[in-house]
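Participant: quick one: sequence and predicted model below, then my questions.
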Amino acid sequence: MGVQTDQTAHDEASTTPTGCPVSGPSAAADVDLARALDTPFPWPRGRFDPPAEYGALREKCPVARAKLADGRPVWLVTRYDDVRAVLTDPRVSADETDPGFPGMGPRAGTYSKMDDPRHAELRGLVARNFGIKHVASMRPAVQAMVDQAIDEMLATEGRQVDLVPALALRIPANVLGNLLGVPVEDRDHFAEQIQSMLDNGNPLDTEAQERSRRIAEEVYAYVGELIDRELARETPSDDIIGQLAAAHRRGDISHKDAVSSGFLIIGAGFDTTANAAALGVLLLLTHPDQLAKLKADPSLLDVAIEEVLRWLSHVHLIIARVATDDIEIAGVTIPRGEGIMPLNASANRDESHYPQAATFDIERRARDHLAFGFGVHQCQGQSLARMELSVIFETLFRRIPELRLAVDVDEIELKTSARIHGVRALPVAW
């Protein structure tokens, strides 16, 4: 046996298991990658930015082996092209029942965590509700909802409100309530449950995870009640719950599939849009030069929304995969059966794809961002989310052009450890 020299020990200590150097000069000079990769993943993000470790990984170790809180290995893929490659590789699975799948929340058996052909079959049952034409037909109703919410804001004494319940949560809750068929009297409580379920999703906090699991069970049971009520109706409704119940009546899907599909649409379509709306307003208010451009030229709205989505990448710990065969990404072999996190929040800040990626620029044309994922599992409700954000931003800044933060930005609490980044409260004034 040879004698290990100090230099040999240093070399071993300064590389990852993939052989990537993790010490030495780096653009992210304050990041200790060796320590980070020995710390359970995920890592907290900044106020707006992804974890600083992502930038260092893109530069020095774009495919790195980390570990989850339970000790299982997980491969972090950080560059734009590599993330896209993972999300279209047939040797990569979204099946959450695989022992190596790096799930970070309660398992719900939804089609987003299944592979084709079953994934495509269940997704196809509700696809028409999220098509571009159908979403466009919903816009007048969403406009009326936003106008009513802003009317109530403007009537508030003191000219100050918390924008989260006043607008950001209210609109997606009502849009999804109409789309799904949730009774009006249940929507406020229902929205609170969904928000609490996702807010308690810190993957490193076992107590929070348990709270999230319990709330998820309650929400799942409620969706089951909605399906059962629909099955008992003589005249079927044409909302999503009605469509899922009809598919069950025909024998196309099981009762469990009907419930889990409804549960997925609620979780995926509510909190994601609500957090994008609140964070997006905060982002624009803290970048007054960009907001001034948008006010001066409203035709920039669509490209501005894409930049908001790219820059925030607020749905950042949901996309997870597992290798079903040995695969090579960027010269690194990921063994069969090990989990993969294709980090869309990192990919969207990749300087090699987006020059000056850390700069928020509403004139950047970033429609190819990965905020909604990529490939066959790309977010089904993205057209609906874009439309809701468009109506909210356009109407809010047109009707209340003097909108401003009512507190110092440092006083605003953000969900930096949640799987869906967001803001807990957003006091604004005018």
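Facilitator: Okay, I see it. The model shown is predicted, which means the values in this text are computed figures rather than measured ones. Numbering: from 1, shown residues only.

Participant: going forward, measure contacts and count neighbours with C-alpha atoms only.
Facilitator: Noted.

Participant: neighbours of P401, just the number please.
Facilitator: Neighbourhood size, P401 [other C-alpha atoms under 10 Å]: 12.

Participant: what are the boundaries of the strands in the protein?
Facilitator: 63-67, 73-77, 92-93, 160-162, 321-323, 327-329, 332-334, 339-342, 404-405, 427-429 (DSSP state E).

Participant: would you list those strands in a markdown table and tack on mean neighbour count and distance to A232?
Facilitator: Output for the strands of the chain, formatted as a markdown table (neighbours: other C-alpha atoms under 10 Å; distance: least, C-alpha to C-alpha, whole Å):
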| stretch | mean neighbour count | distance to A232 |
| --- | --- | --- |
| strand 63-67 | 23 | 48 |
| strand 73-77 | 24 | 45 |
| strand 92-93 | 24 | 37 |
| strand 160-162 | 19 | 40 |
| strand 321-323 | 26 | 38 |
| strand 327-329 | 14 | 49 |
| strand 332-334 | 17 | 50 |
| strand 339-342 | 28 | 42 |
| strand 404-405 | 18 | 49 |
| strand 427-429 | 19 | 44 |
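
Participant: all helices for the stretch 1-150 of the chain, in order.
Facilitator: Per DSSP state H, counting those that start in this stretch, the stretch 1-150 of the chain carries helices over the ranges 6-13, 33-37, 52-60, 80-88, 118-125, 132-154.

Participant: repeat for the stretch 301-430 of the chain
Facilitator: Under DSSP H, counting those that start in this stretch, the stretch 301-430 of the chain gives helices at 301-312, 344-347, 382-399.

Participant: could you single out the most deeply buried of those helices?
Facilitator: For the helices of the stretch 301-430 of the chain, the largest average neighbour count (mean count of other C-alpha atoms under 10 Å) is found in helix 344-347, namely a mean of 28.

Participant: helices or strands next to that helix in the packing?
Facilitator: helix 52-60, helix 80-88 (3 or more C-alpha pairs under 8 Å, 6 or more residues apart in numbering; DSSP states H and E).

Participant: let's have these in JSON lines, adding distance to V146.
Facilitator: Conversion of the helices and strands packed on helix 344-347 to JSON lines gives the following (distance: least, C-alpha to C-alpha, whole Å):
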{"stretch": "helix 52-60", "distance to V146": "36"}
{"stretch": "helix 80-88", "distance to V146": "35"}
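
Participant: and the comparison structure, right after this:
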Amino acid sequence: MNAVADIDVTSSALYDEGNPWQTLERLRRQSPVHWYQQPGYEPFWLISLHEDISWVSRNTEFFSHQQRIGVETPDEIDPWELERERRGQLYGHAADYPAGLGLMDAPVHGQVRSAMYPCFTPKATEARGKRLTELAEGYVADFLAALDRDGTADVAHLLSAKLPLAAMFELIGVPEEDWDGLFDAHRDTASAFHQDYADADPEAAVQRFLAAMGYLDTYFTGLVNRRMAEGGGQGDDVLSRLVRARVDDEPLAFHDMSYQLFNLVQAGNGTTRNAIAGGIRALLENPDQLRLLLDDPSLIDGAVDEIIRYTSIAITLVRTCVKDTEIRGQKIRKGESVALFFPSGNRDEDVFTDPDAFDITRKPNRHVSFGGNGMHRCIGAALAREEIKAMLRAIVPVLPRLKLAGDPRMLVLRMLILEYVKLPVERKEK
């Protein structure tokens, strides 16, 4: 009998209170390349070891990004399918069109990525550190005012939600007067997928999702059209660079540019926002680590990477095998899917000493949270680090006076990311 045959990694119950660490440990030890088959899901190979996740990520000769990137769950397919169909009808392409950098294969991926990458280099991102800290300090001040007014305040919605969006809006060239409407729309894109977000009427939640997606599409296509009319100019923001970009000596279609902007904002917001929330939670639950950081601010870079590893907000990315290959003796055939489970790779005992401990002094810290290695490594990795660092600079001095107020609530969105529904805090009694 297969000792791991009963494992159900697509069960939301495993994720509601955090990552399923014990379940993933069983897979690493007993079935690291695991054929996963449950009713209602397309079967896939579940890859749980750090080494194998990195290998699949690097070997684009064998694994394609274009067909699919996520494990779809039955309750979550319809809204996204409707959105893909709507986009295809609107712009005249198939529903499986690679609408974003993460769905592109070489050589197009490299050409589009190179057009945007100057905005995301470590040097360019570091130069924005002062501005990010200014934004973070403003959001912390607003959060503390709400905390004093109401007695409790939700980190997930009142503190961590705005900085990643604001940072990306500035980077892609969105005027600041448009930010508030976009903040609200991005919040509503999650509303169709969990009872803690959804309306009493599930159909109303789906309609709110579709309305939010329509708003975002309309906004970004309008922004692209205006910038195209300007010819891109000499601007150094992402959109200006996309307008000037050439792929196979042809300019990008306007809908391709809007897809890139939409996906940059969605991906950067979801992961970084929840990593900030998870990092604040980790520091509150590990006061010894908080004290280390307070006593020695030079540990901040290590704290950022440990937060990214420990929270492991990105759960899976799926790749499609395009050429027969083998991983640890298991035959992976052309057409089969492999799902890279990053939380498992980030707790691999062969790579990390005491992997379940939150340790801001951990060195080395070779986590795979940004999609492993290879050409699809997250383009915004340096930006995410700088955003988390900015928020830590602003919030860490006040954390010793705060404590959790009730149990945090988490959910899993489409098996792609962990989402904080709520993370309430209150002031400690004096």
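Facilitator: Right, received. Where do you want to start? Only a predicted model underlies this, so the values are computations on that prediction, with no experimental measurement involved.

Participant: now the TM-score, please.
Facilitator: After superposition, the two chains reach a TM-score (TM-score structural alignment, normalised by the length of the first structure) of 0.82; 392 aligned residues with a C-alpha RMSD of 2.8 Å.

Participant: still on that earlier bit, how about the helices of the stretch 1-150 of the first structure, which one is nearest N348 of the first structure?
Facilitator: helix 80-88 (6.7 Å; C-alpha to C-alpha).

Participant: what inclination does the closest one have with respect to helix 52-60?
Facilitator: 100 degrees (axes from the mean of the first three to the mean of the last three C-alpha atoms, to 10 degrees).

Participant: quick one, helix 80-88 of the first structure and strand 73-77 angle?
Facilitator: Using the same axes, to 10 degrees: helix 80-88 of the first structure against strand 73-77 is 130 degrees.

Participant: where does helix 80-88 of the first structure end up in the second structure?
Facilitator: With TM-score structural alignment applied, helix 80-88 of the first structure matches the range 50-58 in the second structure.

Participant: can you pull the contacts of the aligned partner of V332 of the first structure in the second structure?
Facilitator: Aligned counterpart of V332 of the first structure in the second structure: Q330 (TM-score structural alignment). Neighbour list for Q330 of the second structure: V33 [criterion: C-alpha atoms under 8 Å, 6 or more residues apart in numbering].

Participant: so of the helices of the stretch 1-150 of the first structure, which one's packed in deepest?
Facilitator: helix 52-60 (a mean of 21).

Participant: does that helix pack against any helices or strands, and if so which?
Facilitator: Under the contact rule (3+ C-alpha pairs under 8 Å, 6+ apart), helix 52-60 of the first structure is packed against helix 33-37, helix 344-347.

Participant: apply 10 Å and report the result again.
Facilitator: Judged by 3 or more C-alpha pairs under 10 Å, 6 or more residues apart in numbering; DSSP states H and E, helix 52-60 of the first structure is in contact with helix 33-37, strand 63-67, strand 73-77, helix 344-347.

Participant: tabulate these in CSV, adding columns for distance to D115 of the first structure.
Facilitator: Conversion of these to CSV gives the following (distance: least, C-alpha to C-alpha, whole Å):
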stretch, distance to D115 of the first structure
helix 33-37, 29
strand 63-67, 24
strand 73-77, 20
helix 344-347, 20
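
Participant: for R310 of the first structure, which of the ones you listed is the nearest?
Facilitator: Taking C-alpha to C-alpha, helix 344-347 is the member of these nearest to R310 of the first structure, at 7.9 Å.

Participant: and that closest one, how far from the second structure on average?
Facilitator: Compared with the second structure after fitting, helix 344-347 of the first structure has a mean deviation of 0.9 Å; criterion: mean C-alpha distance after the TM-score superposition for the first structure.

Participant: what range in the second structure does that helix sit on?
Facilitator: Using TM-score structural alignment, helix 344-347 of the first structure pairs with 342-345 in the second structure.

Participant: ok, back up a step: identify the residues contacting the match of helix 80-88 of the first structure?
Facilitator: For stretch 50-58 of the second structure, the external contacting residues (C-alpha atoms under 10 Å, 6 or more residues apart in numbering) are 28, 32-33, 46-47, 49, 62-65, 317, 319, 321, 327-328, 338-352, 366-368, 371-377.

Participant: need the contact list for L291 of the first structure.
Facilitator: With C-alpha under 10 Å, 6+ apart, L291 of the first structure has these contacts: V281, L283, L284, L285, D297, A304, I362, F397.

Participant: that one matches what in the second structure?
Facilitator: Per TM-score structural alignment, L291 of the first structure is aligned with L290.

Participant: for R26 of the second structure, see how far away that match is.
Facilitator: 31 Å (C-alpha to C-alpha, to the nearest Å).

Participant: separation between the aligned partner of D154 of the second structure in the first structure and R398 of the first structure?
Facilitator: Taking TM-score structural alignment, D154 of the second structure has D162 as its aligned residue in the first structure. Taking C-alpha to C-alpha as the measure, D162 of the first structure falls 19 Å from R398 of the first structure.

Participant: wait, what's in contact with D288 of the second structure?
Facilitator: L294, D359.

Participant: sorry, slip of the keys, the one I care about is R385 of the second structure.
Facilitator: Residues in contact with R385 of the second structure (C-alpha under 10 Å, 6+ apart) are P122, T125, E126, T272, A275, D301, V304, D305, I307, I308.

Participant: just checking, I194 of the first structure touches R213?
Facilitator: No. In this structure I194 of the first structure lies outside contact range of R213 using C-alpha atoms under 10 Å: 11.4 Å.

Participant: how far away is the residue nearest the centre of the second structure from C321 of the second structure?
Facilitator: In the second structure, the centroid-proximal residue (C-alpha atoms, centre = their mean) is T271; its distance is 2.8 Å. Distance of T271 of the second structure to C321 of the second structure, computed by C-alpha to C-alpha: 26 Å.

Participant: distance of P298 of the first structure relative to E394 of the first structure?
Facilitator: For P298 of the first structure, the distance to E394 of the first structure equals 8 Å [C-alpha to C-alpha].

Participant: S12 of the second structure: neighbouring residues, count only.
Facilitator: S12 of the second structure has 17 neighbours, counted by other C-alpha under 10 Å.
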